[in-house]
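Q: Sharing a model prediction with you, sequence too.
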Amino acid sequence: MAFPTPLTGVVPPLCTPLTSEREVDVRSLLRLVDRLVGAGVSGLFVLGSTSEAAFLTDRQRRQVVEAVVAHVGGQLPVLAGVIDMTTPRVLDHVESVTSAGADAVVATAPFYTRTHAAEIARHFRLLASASPVPVVAYDIPSAVHTKLDAGLVLELAAEGVLAGLKDSSGDLAGFRAVVAGARAYPGFAVLTGSELFVDSALALGGGGAVPGLANVDPDGYVRLDRLCRGGEWEAARAEQERLCGLFGLVGVGDPVRMGGGSSAIGAFKAALRLRGVIECAATAEPQVPLAPEEVERVAGFLAAAGLL
């Protein structure tokens, strides 16, 4: 099933604001949605990696989808992650998020067990047969330890199984191969999940970007997208380089006491709190919170980027 209209532009993967008790802070979530919509984004992606979907309960996942869908009211497409280890579990998530109003679902390859390419293809075909909305493949080998092959993605695009690809693999050559092959399938969305080479992805013919940093600076990514589409490549490169500098905030956490995910998500949330978008910068357990001095470093990155 294809998207009714082409999915292009900036589609931020929303952070999920939490209270100090680690419940979903719906009021902050909707304030973030308003901030992103006001900046001119093209869609919203909930329950992805930046959303901490892996840390949320099924109840919280549904709460996020219901709140965002109701608040957006059809202004923009809402894509919902259905990320889980096995096909039956993902199918349960498909039913949950689509009944809550999601306009598309986003799924990785199965993980935990070693998965053959034929099983990955079968997984996506089963999802598409059960889903009443388009299915987007999420290529994130850093999380699921499987790289989606460009040939397989294009085979599933040709069958109408997949409506698009969110490529967070960092493999620009593979991204290019999908972009080139997908020209045969009008409407197939090829989106980069990278914060750092959106200009390059769009220059190759990509449809848009799903950058986590767009939570912090949605105006910058919308501006970058428009510059690229207008052929203003020098200005686009300058804006991309400014965003690359800002992206340095994901490394503020001390690697001796926390992982890269704790540092990155913690920095995004600290930045959103410093910018007055969310009330609390808590991250889901067992992630390690940023120390006060690390939050100060986040503030320094914001100031350098002209955001404070």
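A: Yes, it's here. Numbers count the residues shown, from 1 in each chain.
Q: hey, let's count contacts and neighbours off CA atoms from now on
A: OK.
Q: Residue 22 - nearest residue in space that isn't next to it in sequence?
A: Among residues not flanking residue 22 along the chain, residue 284 sits closest, at 6.3 Å (CA to CA, 6 or more residues apart in numbering).
Q: Please report the distance of the one you found from residue 57.
A: 11 Å (CA to CA, to the nearest Å).
Q: same check, this time on residue 27
A: Separation of residue 27 from residue 57 (CA to CA): 19 Å.
Q: What of residue 135?
A: 22 Å.
Q: so residue 150 touches residue 180, yeah?
A: No: with contact defined as CA atoms under 8 Å, residue 150 does not count as touching residue 180 (10.2 Å).
Q: who's more crowded, those two?
A: residue 150 (17 against 14; other CA atoms under 10 Å).
Q: what helix or strand is the residue nearest to the more buried one when sequence neighbours are not counted on?
A: Once flanking residues are discounted, residue 150 sits nearest to residue 178: 5.6 Å by CA to CA, 6+ apart. If you go by DSSP states H and E, residue 178 is part of helix 172-182.
Q: just the helices in the stretch 201-308 of the chain please.
A: Taking DSSP state H, counting those that start in this stretch to define them, one finds helices in the stretch 201-308 of the chain at 218-229, 233-247, 260-274, 292-304.
Q: Comparing those helices, which comes out most buried?
A: helix 260-274 (a mean of 24; mean count of other CA atoms under 10 Å).
Q: Quick check: the residue nearest to residue 150 touching residue 153?
A: Yes: using CA under 8 Å, residue 178 is in contact with residue 153, at 7.4 Å.
Q: so what's the closest residue in space to residue 228 that isn't next to it in sequence up against?
A: Leaving out its chain neighbours, the residue that sits closest to residue 228 by CA to CA, 6+ apart is residue 236, at 5.9 Å. Residues in contact with residue 236, defined by CA atoms under 8 Å, 6 or more residues apart in numbering, are 199, 224-225, 227-228.
Q: also this one, for the comparison:
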Amino acid sequence: MKNIDISGIIVPLLTPMNADETINEKELRNQVNHQINSGIHGVFPLGTNGEAYILSFDEKIKILQIVVDEVKGRVPVYAGTGCISTKETIELSKKAEEIGVDILSVVTPYFASASQDELYNHFKEVADNVNLPIVLYNIPARSGNSIAPTTVEKLSEIENIVGVKDSSGNFDNILQYIEKTRSRRDFAVLSGNDSLILWCLLAGGRGGIAGCANVFPTTMASIYNSYRDGDIEKARDYQDSIRSFRNCFKFGNPNTIVKTAVSLLGFPVGKCRKPFSEVSEEGIRAIKKVLDENSRKGIK
């Protein structure tokens, strides 16, 4: 199994698309380099911001091949390989391993309700079939299933399950993940909520998988860098600086807001796939206003 330091700010890389909703390979490669050049600590294709939920199996393979090829080992590549079924999750995870990703991020199965025993058995079977480190992904608002802290504790006993990303927005859940896995020193708890990254770090977590890094990569990376350097006040300033942008999420699907913002910054990333592609004129005005204000403040 690869020994990867799971820490810092990992960007759940958006998937650039052409007007006909095909993958824009040229811009995907550009986004990879933009993120790495901005100081991000890892790239994560096929996450929620990457619209994995609406991509075909073959498109997912293509995206992973492009990203691994473009990263060229400069930062770790996390691949989102979670599917509804255990069988398909294993199949995609094996493909990702063949392609050369460094870490798998496996979201809970979604749409149908799953018991904690079913979740445990799902993740264990995936782990048994690959030789890569796995980060569990808890996002109950989207998946309908939540990994209980006791289940994470049990899963952390499996050698290649090395971390968990929590996007529940419930800070106490993050704390319980940290508490339940503290005995395994190499187990990483990551915040999937951008507003909680610093507080996760202060509680003993390792960083965050941050959708806002698609828009403000330098600022998001600086939250972790400042914390690592012991400058908590500066880290808090960086953390606080993204609040105005996150307030724009009320205007639509956060994935769509993020992709719209990146487009407004001049990157030809296209829209999210229909039907999840609309932002009201009011929302666009609000996003433009925040981007303009943040640009003047040097937030990038």
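A: Ah, there it is. On a predicted model such as this, the values are computed, not experimentally measured, just so you know.
Q: unless I'm mixing things up, residue 40 of structure 2 is touching residue 11, no?
A: Yes: at 7.1 Å, residue 40 of structure 2 counts as touching residue 11 under the criterion of CA under 8 Å.
Q: So the two - more neighbours on which side?
A: residue 11 (31 against 25).
Q: Quick one: map the more buried one onto structure 1.
A: Matched by TM-score structural alignment, residue 11 of structure 2 corresponds to residue 12 in structure 1.
Q: OK, contacts around that match?
A: Per CA under 8 Å, 6+ apart, neighbours of residue 12 of structure 1: 36, 41, 43-45, 209-212, 214-215, 218.
Q: buried set for the helix or strand harbouring residue 61 of structure 2?
A: Using DSSP H and E, residue 61 of structure 2 maps to helix 57-71. Neighbour counts over helix 57-71 of structure 2 (16 or more other CA atoms under 10 Å) mark 60-61, 63-68, 70-71 as buried.
Q: neighbour count winner among residue 27 and residue 57 of structure 1?
A: More crowded of residue 27 of structure 1 and residue 57, by other CA under 10 Å: residue 27, with 15 against 11.
Q: now that one: how far from residue 235 of structure 1?
A: According to CA to CA, residue 27 of structure 1 stands 36 Å off from residue 235 of structure 1.
Q: To which residue of structure 2 is the residue nearest to residue 22 of structure 1 aligned?
A: That one, residue 284 of structure 1, aligns with residue 273 by TM-score structural alignment.
Q: Next one: the nearest residue to residue 54 of structure 2 once chain neighbours are set aside from residue 163 of structure 2, what distance?
A: Closest residue in space to residue 54 of structure 2, ignoring its immediate chain neighbours: residue 273 at 7.4 Å, by CA to CA, 6+ apart. From residue 273 of structure 2 over to residue 163 of structure 2 the distance is 30 Å, taken as CA to CA.
Q: swap in residue 86 of structure 2?
A: For residue 86 of structure 2, the distance to residue 163 of structure 2 equals 19 Å [CA to CA].
Q: who has more neighbours, the two?
A: The residue with more neighbours, out of residue 86 of structure 2 and residue 163, is residue 163; 26 against 18, by other CA under 10 Å.
Q: all strands of the stretch 51-200 of structure 2, in order?
A: 78-80, 103-107, 134-138, 161-166, 188-191 (DSSP state E, counting those that start in this stretch).
Q: returning to what we had before: identify the contacts common to residue 40 and residue 11 of structure 2.
A: With CA under 8 Å, 6+ apart, residue 40 of structure 2 and residue 11 have common neighbours 213, 217.
Q: Pull the contacting residues for residue 239 of structure 2.
A: 195, 197-198, 220, 223.
Q: again, only using 10 Å
A: For residue 239 of structure 2, the contact set (CA atoms under 10 Å, 6 or more residues apart in numbering) comprises 194-199, 219-220, 222-224, 233.
Q: again, but for residue 129 of structure 2
A: So residue 129 of structure 2 contacts 90-91, 93-94 (CA under 10 Å, 6+ apart).
Q: now those as a markdown table including distance to residue 256 of structure 2?
A: Shown next, in a markdown table, are the contacts of residue 129 of structure 2 (distance: CA to CA, whole Å):
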| residue | distance to residue 256 of structure 2 |
| --- | --- |
| 90 | 29 |
| 91 | 29 |
| 93 | 26 |
| 94 | 30 |
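Q: Just put those residues in CSV and tack on distance to residue 51 of structure 2 and neighbour count.
A: Below are the contacts of residue 129 of structure 2 laid out as CSV (distance: CA to CA, whole Å; neighbours: other CA atoms under 10 Å):
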residue, distance to residue 51 of structure 2, neighbour count
90, 19, 23
91, 19, 17
93, 17, 29
94, 20, 18
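Q: now, which of the residues you listed lie within helices?
A: Using DSSP state H, 90-91, 93-94 are the members of those that sit in helices.
Q: nearest spatial neighbour of residue 265 of structure 1, skipping sequence neighbours?
A: residue 50 (6.6 Å).
Q: surely that neighbour meets residue 213?
A: Yes: taking CA atoms under 10 Å as the definition, residue 50 of structure 1 is a contact partner of residue 213 at 9.2 Å.
Q: of those two, who's got more company?
A: Remark: of residue 50 of structure 1 and residue 213, residue 213 carries more neighbours, 29 against 22, as counted by other CA under 10 Å.
Q: and that one, what does it touch?
A: 12-15, 50, 194-196, 220-221, 243-244, 246-247, 249-250, 264-265, 267-268, 271.
Q: Report the separation between it and residue 149 of structure 1.
A: As for residue 213 of structure 1, its distance to residue 149 of structure 1 is 26 Å (criterion: CA to CA).
Q: residue nearest the centroid of structure 1?
A: residue 13 (3.3 Å; CA atoms, centre = their mean).
Q: where's that residue relative to residue 58 of structure 1, distance?
A: Counting by CA to CA - residue 13 of structure 1 and residue 58 of structure 1 are separated by 18 Å.
Q: likewise residue 75 of structure 1?
A: Separation of residue 75 of structure 1 from residue 58 of structure 1 (CA to CA) stands at 26 Å.
Q: What of residue 199 of structure 1?
A: Taken as CA to CA, the span from residue 199 of structure 1 to residue 58 of structure 1 is 36 Å.
Q: Quick one: the helices in the stretch 1-150 of structure 1, in order.
A: 26-39, 58-72, 87-99, 117-130, 141-144, 150-159.
Q: what about those, which gets the closest to residue 188 of structure 1?
A: Residue 188 of structure 1 lies closest, by CA to CA, to one member of the helices of the stretch 1-150 of structure 1: helix 150-159, at 7.2 Å.
Q: got the angle for the closest one vs helix 172-182?
A: Put simply, helix 150-159 of structure 1 runs at 30 degrees to helix 172-182, going by axes from the mean of the first three to the mean of the last three CA atoms, to 10 degrees.
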